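J.: can't give you the sequence, but here's the structure:
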């Protein structure tokens, strides 16, 4: 038996053992693929696994920043857990008036430069749309979740959620190109030691 084959076999064995150990410990990885109605992968889709146990395990995240630079919000899309505080530094030379009228978080930071003294705490789950009352072209989204099992899809439309305890969840998926007012079904998922890739299709609007 060659040394190369031995090392390769050992690597496969270690990988298999690590997956088995995670399953034995009660956690696994869950892969979700998000596509549009034409079957194309959707990047930047927010995916979350919700359950009563997940809600109880959710904690506020580390403080975050959404910077205003060149009359844009950076980043223009964030996902945070309930209770996370976000500051809004204005690095432009013009003043901004940041606000949201979304039910999940209504607030206003009236005309200012620099960094407001008090960050905004996002204390309810839901989608929060941010705008600037002076520059209408400025838009951003904060998706607030009450679960530790969440993420955003990559260019291939996939997200791998690691460390998910075995159990029953609802899969929540959101994309900012969804038509306003559309309610996306939340399929039930039983997470087992071996859980196949979950495929979710969204009827999104065309990219601008």
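T.: Received, thanks. On a predicted model such as this, the values are computed, not experimentally measured, just so you know.
J.: going by C-alpha atoms from here, please, whenever you check contacts or count neighbours.
T.: Noted.
J.: what's the longest helix in this protein?
T.: helix 3-24 (DSSP state H).
J.: after that one, which helix or strand is next?
T.: Toward the C-terminus, helix 3-24 is succeeded by strand 27-36 as the next helix or strand (DSSP states H and E).
J.: same question for that next one: list its buried residues.
T.: For strand 27-36, a neighbour-count test (16 or more other Cα atoms under 10 Å) marks 27, 28, 29, 30, 32, 33, 34, 35, 36 as buried.
J.: is the first one in contact with residue 165, as I believe?
T.: Yes: at 4.1 Å, residue 27 and residue 165 qualify as touching, with contact defined as Cα atoms under 8 Å.
J.: and residue 145, what is it in contact with?
T.: By Cα atoms under 8 Å, 6 or more residues apart in numbering, the contact set of residue 145 is 48, 79, 80, 81, 82, 124, 125, 126.
J.: do the same with residue 141
T.: Here residue 141 is in contact with 76, 77, 78, 127, 128, 129, 130, 176 (Cα under 8 Å, 6+ apart).
J.: same thing with residue 191?
T.: 28, 30, 164, 165, 166, 167, 168, 169.
J.: this is the other structure I want to compare:
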């Protein structure tokens, strides 16, 4: 059963991470993990590109250590943000290289990060640190059609779907997990649960459906021009 909810992005996993640190319910050994494959589709059954998928432990056995934040890149190319959706861990630095032969002036007024990078030209690579969990909507003060999103996560595991709508998480600890999915055109965040068993030589598979808003005409024109990844 799929449950639609607005779970706090910094939620339940912190409690279980603390329990694991105290040695409560810890599962050890190379067999106590498995791969998890998540497929995201829309209401028409089509694969969804750029959906953010997060895994949060719902049991002490499923707890996972939090890796250090890896840096990300949000390029400006073909008068678009590339990728359209970038997911990073809280505390990560993101570079904004301009690969277009003209200036950009990008900004965000989002609560998770308010910033502005004024006029900068091809070859310049400004950098911004994202230290607060949340969704950062991006725009360009010169090109109104440009939209992008940086999703700052505190989950132990996260990724975004490829063009086939799939994310594969390797070596997920056995136990119960919440699978949460967000997309900029989704009407609401979607969450479901999955129980990961010990490795049986094949990945655990789960499918999640999200309902997407229709694209605006200007977005479709940009897609035809090759603007979005």
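T.: Looks like it arrived, so ask away. In this text the structure is predicted, and so the values were computed from the model without any measurement.
J.: of the contacts of residue 191 of the first structure, just the buried ones, PyMOL syntax please.
T.: Those of the contacts of residue 191 of the first structure that count as buried under 16+ other Cα under 10 Å are selected in PyMOL with:
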select buried, resi 28+30+164+165+166+168+169
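J.: among the contacts of residue 191 of the first structure, which are located in helices?
T.: Per DSSP H, the contacts of residue 191 of the first structure never map to helices.
J.: closest one of the contacts of residue 191 of the first structure to residue 101 of the first structure?
T.: residue 169 (29.9 Å; Cα to Cα).
J.: what's the match for that closest one in the second structure?
T.: Under the alignment (TM-score structural alignment), residue 169 of the first structure pairs with residue 177 in the second structure.
J.: correct me, but its match touches residue 64?
T.: No: using Cα under 8 Å, residue 177 of the second structure makes no contact with residue 64, being 10.8 Å away.
J.: so what sits against both of the two?
T.: By Cα under 8 Å, 6+ apart, the residues touching both residue 177 of the second structure and residue 64 are residue 57.
J.: all helices of the first structure, in order?
T.: 3-24, 52-57.
J.: which among those is found nearest to residue 99 of the first structure?
T.: Nearest of the helices of the first structure (Cα to Cα): helix 52-57, 27.4 Å.
J.: I would like the residues contacting the closest one, please.
T.: Residues contacting helix 52-57 of the first structure (Cα under 8 Å, 6+ apart): 146, 147, 148, 149.
J.: how about 6 Å then?
T.: For helix 52-57 of the first structure, the external contacting residues (Cα atoms under 6 Å, 6 or more residues apart in numbering) are 146, 147.
J.: what's the counterpart of residue 21 of the second structure in the first structure?
T.: Counting by TM-score structural alignment, residue 21 of the second structure has no partner.
J.: count of residues packed around residue 21 of the second structure?
T.: Per other Cα atoms under 10 Å, the neighbour tally for residue 21 of the second structure reads 14.
J.: the most centrally placed residue in the second structure - nearest residue in space that isn't next to it in sequence?
T.: Nearest to the geometric centre of the second structure sits residue 52, at 3.3 Å (Cα atoms, centre = their mean). Leaving aside its chain neighbours, residue 52 of the second structure sits nearest to residue 160 (4.4 Å; criterion: Cα to Cα, 6 or more residues apart in numbering).
J.: give the contact list for the counterpart of that neighbour in the first structure.
T.: Aligned by TM-score structural alignment, residue 160 of the second structure pairs with residue 152 of the first structure. By Cα under 6 Å, 6+ apart, the residues touching residue 152 of the first structure are 44, 45, 46.
J.: residue 160 of the first structure now?
T.: Contacts of residue 160 of the first structure (Cα under 6 Å, 6+ apart): 30, 31.
J.: how close does it sit to residue 154 of the first structure?
T.: 10 Å (Cα to Cα, to the nearest Å).
J.: what does residue 42 of the first structure give?
T.: Using Cα to Cα, residue 42 of the first structure is found at 8 Å from residue 154 of the first structure.
J.: count the residues that sit near residue 218 of the second structure.
T.: A count of nearby residues for residue 218 of the second structure, using other Cα under 10 Å, gives 10.
J.: then residue 104 of the second structure?
T.: Residue 104 of the second structure has 22 nearby residues by other Cα under 10 Å.
J.: map it onto the first structure.
T.: That one, residue 104 of the second structure, aligns with residue 96 by TM-score structural alignment.
J.: so its match makes contact with residue 111?
T.: Yes: if you go by Cα atoms under 6 Å, residue 96 of the first structure and residue 111 touch, sitting 5.2 Å apart.
J.: spit out the contact partners of the match of residue 104 of the second structure.
T.: 111, 112.
J.: hmm, which two among the contacts of residue 145 of the first structure are most spread apart?
T.: Across the contacts of residue 145 of the first structure, the longest distance by Cα to Cα is 15.2 Å; it joins 48 and 124.
J.: okay, now residue 78 of the first structure: neighbour count?
T.: 20.
J.: could you find the closest non-adjacent residue to it?
T.: residue 142 (4.8 Å).
J.: now the one you found: how far from residue 18 of the first structure?
T.: Distance from residue 142 of the first structure to residue 18 of the first structure, by Cα to Cα: 35 Å.
J.: quick one: residue 129 of the first structure from residue 50 of the first structure, how far?
T.: In terms of Cα to Cα, residue 129 of the first structure sits 22 Å off from residue 50 of the first structure.
J.: kindly report the same for residue 35 of the first structure.
T.: 20 Å.
J.: any idea what residue 86 of the first structure aligns with in the second structure?
T.: Per TM-score structural alignment, residue 86 of the first structure is aligned with residue 94.
J.: distance of that match relative to residue 65 of the second structure?
T.: Residue 94 of the second structure is 23 Å from residue 65 of the second structure, by Cα to Cα.
J.: those two: who's more crowded?
T.: residue 94 (21 against 11).
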